[in-house]
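Q: What follows is a protein structure lacking sequence information:
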């Protein structure tokens, strides 16, 4: 049933949101013509699988090259890098991150079976290398587009609490919880103060 929900949900989502996807793609290209519209990054799926996760590009085209210079400004604990006022983010990037529109291309990952609509967010392999055995439990299931962390605080939630929320989902998951998290996620599209 979860896979059926993923296929139907991602397919309908891509059709209904296609005008938004097209407009965002044009705006990204207009602001920074050198870069691609989409950003594909290797992520860990259900361990030990990896896949290329798609997002709308929200940063300047050379963002990965600039990352090393910013490592000392990391505002997250644990093996995760995030800073609220990241200078690499473009103007359109700031908007699509605030509304979580940058995540919508992951509907393609869901359709392909690499992700689910609901599940722990897929981490970057270099972060997974630093995981403890306990934290590795996040990778026991297929990663998702949304989860408890996505709808419940995001950058206001520390890494340890994030792991606890993911393990809670893995232990309690069922179709009803998935539907509730999907509905809550819709509200994030109207602007989440913790998104960045």
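A: Cool, the structure landed. Small disclaimer: the values here were computed from a predicted structure and weren't measured.

Q: CA atoms for contacts and neighbours, from now on please.
A: Will do.

Q: And the helices in the chain?
A: With DSSP state H as the criterion, the chain has helices at 2-16, 18-31, 63-70, 91-98, 106-112, 125-128, 148-151, 159-172, 175-188.

Q: which parts of stretch 52-65 are buried?
A: Under the neighbour-count criterion of 16 or more other Cα atoms under 10 Å, stretch 52-65 has 53, 54, 55, 56, 57, 58, 59, 60, 61 buried.

Q: wait, what's in contact with the first one?
A: Meaning residue 53. Contacts for residue 53 (Cα atoms under 8 Å, 6 or more residues apart in numbering) come out as 40, 41, 42, 43, 106, 109.

Q: ok, now the fourth one?
A: Residues counted as contacts of residue 56 (Cα under 8 Å, 6+ apart) are 25, 37, 38, 39, 101, 102, 103, 104, 105.

Q: got another, please set it beside the one above:
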């Protein structure tokens, strides 16, 4: 039995109460009255799209990745890519691939900077993070550091659209947080196009749940289009 399946049912009223999102009117992601392909058929089509799109994108972005790799190598010591354990579907841990944007000793420095954290634990973010390299700042602002995750999509431990995989272990989740583990994590998702990196973790969970309640191919397309808009506007995470 997986970790999240061993927890109490999410039908508990006290648990479901956590998912309420207070708005004056229905948000855009709940306005799609016509669900364009959902259910099991949706999952099969989504996986097929992930495979085809990731293969196409890998070919398309290879020159960009090469330029980024050269810039990272010139700018600072350390590997070009950064592998980090993330929590995915059903609480399974996997290695997520990113371009390195921080110094080699970033994790050691994190402990010393924890008191400056501006986000809800276990998330971590500080203004003008000294661990981020010069090239890293540009890569993050343009979201180019996320490009290698296309390989995770091709492998199958991620999707193009879905909840953002966390670095912390599912055993640290609150019970109601575990709902996000019932769907494959994505490169981009609902919370990224509504609040980007400024959304607290509890609110991200509520948005993940809202996505799962309204999931369809049509909603995925809208999220993807909004992601492109956010990247072009450099509304960085």
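A: Ah, there it is. Keep in mind it's a predicted model, so treat the numbers as computed, not measured.

Q: Over in structure 2, see which of the contacts of residue 53 of structure 1 survive.
A: Retained in structure 2: 40, 41, 42, 43, 106, 109, out of those (criterion both residues aligned by TM-score structural alignment, their matches' Cα atoms under 8 Å).

Q: Any idea which of the helices of structure 1 gets closest to residue 79 of structure 1?
A: Across the helices of structure 1, residue 79 of structure 1 has its closest neighbour in helix 125-128 (5.1 Å, Cα to Cα).

Q: For stretch 139-146 of structure 1, measure first residue to last.
A: Start and end residues of stretch 139-146 of structure 1 are separated by 15 Å (Cα to Cα, to the nearest Å).

Q: sorry, back to before: kindly state which of the helices of structure 1 is positioned closest to residue 82 of structure 1.
A: Nearest to residue 82 of structure 1 among those is helix 63-70; the distance by Cα to Cα comes to 9.7 Å.

Q: quick check: stretch 169-181 of structure 1 aligns to which part of structure 2?
A: Mapping stretch 169-181 of structure 1 onto structure 2 (TM-score structural alignment) gives residues 211-223.

Q: that older thread, can you list the kept ones among the contacts of residue 53 of structure 1 in TSV and add distance to residue 12 of structure 1 and neighbour count?
A: Below are these laid out as TSV (distance: Cα to Cα, whole Å; neighbours: other Cα atoms under 10 Å):
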residue	distance to residue 12 of structure 1	neighbour count
40	22	16
41	24	12
42	26	15
43	25	21
106	13	24
109	14	21
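
Q: Columns distance to residue 6 of structure 1 on top of those, output as a markdown table?
A: Shown next, in a markdown table, are these (distance: Cα to Cα, whole Å):
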| residue | distance to residue 6 of structure 1 |
| --- | --- |
| 40 | 20 |
| 41 | 21 |
| 42 | 21 |
| 43 | 19 |
| 106 | 11 |
| 109 | 10 |
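
Q: For residue 170 of structure 1, state which of these is nearest.
A: Proximity of these to residue 170 of structure 1 was ranked by Cα to Cα; the top entry is residue 43 with 18.8 Å.

Q: Translate that closest one into the numbering of structure 2.
A: Match for residue 43 of structure 1 (TM-score structural alignment): residue 86.

Q: which one of the contacts of residue 56 of structure 1 is nearest residue 140 of structure 1?
A: Residue 140 of structure 1 lies nearest to residue 103 out of those, by Cα to Cα, at 22.0 Å.

Q: For that closest one, give its distance to residue 81 of structure 1.
A: For residue 103 of structure 1, the distance to residue 81 of structure 1 equals 17 Å [Cα to Cα].

Q: Can you report how many residues lie near residue 135 of structure 1?
A: As a burial measure, residue 135 of structure 1 scores 17 neighbours (other Cα atoms under 10 Å).

Q: hang on, the earlier thing: ok now do the match of residue 43 of structure 1, which residues does it touch?
A: Residue 86 of structure 2 neighbours (Cα under 8 Å, 6+ apart): 93, 94, 95, 96, 165, 166, 167, 168, 169.

Q: can you name the two of these that are farthest apart?
A: For these, the farthest-apart pair by Cα to Cα is 96 and 169; their separation is 13.9 Å.

Q: Counting neighbours, what do you get for the closest residue to residue 123 of structure 2 other than its chain neighbours?
A: Distances taken as Cα to Cα, 6 or more residues apart in numbering put residue 201 closest to residue 123 of structure 2, at 7.1 Å, once the chain neighbours are dropped. Residue 201 of structure 2 has 18 neighbouring residues, counting by other Cα under 10 Å.
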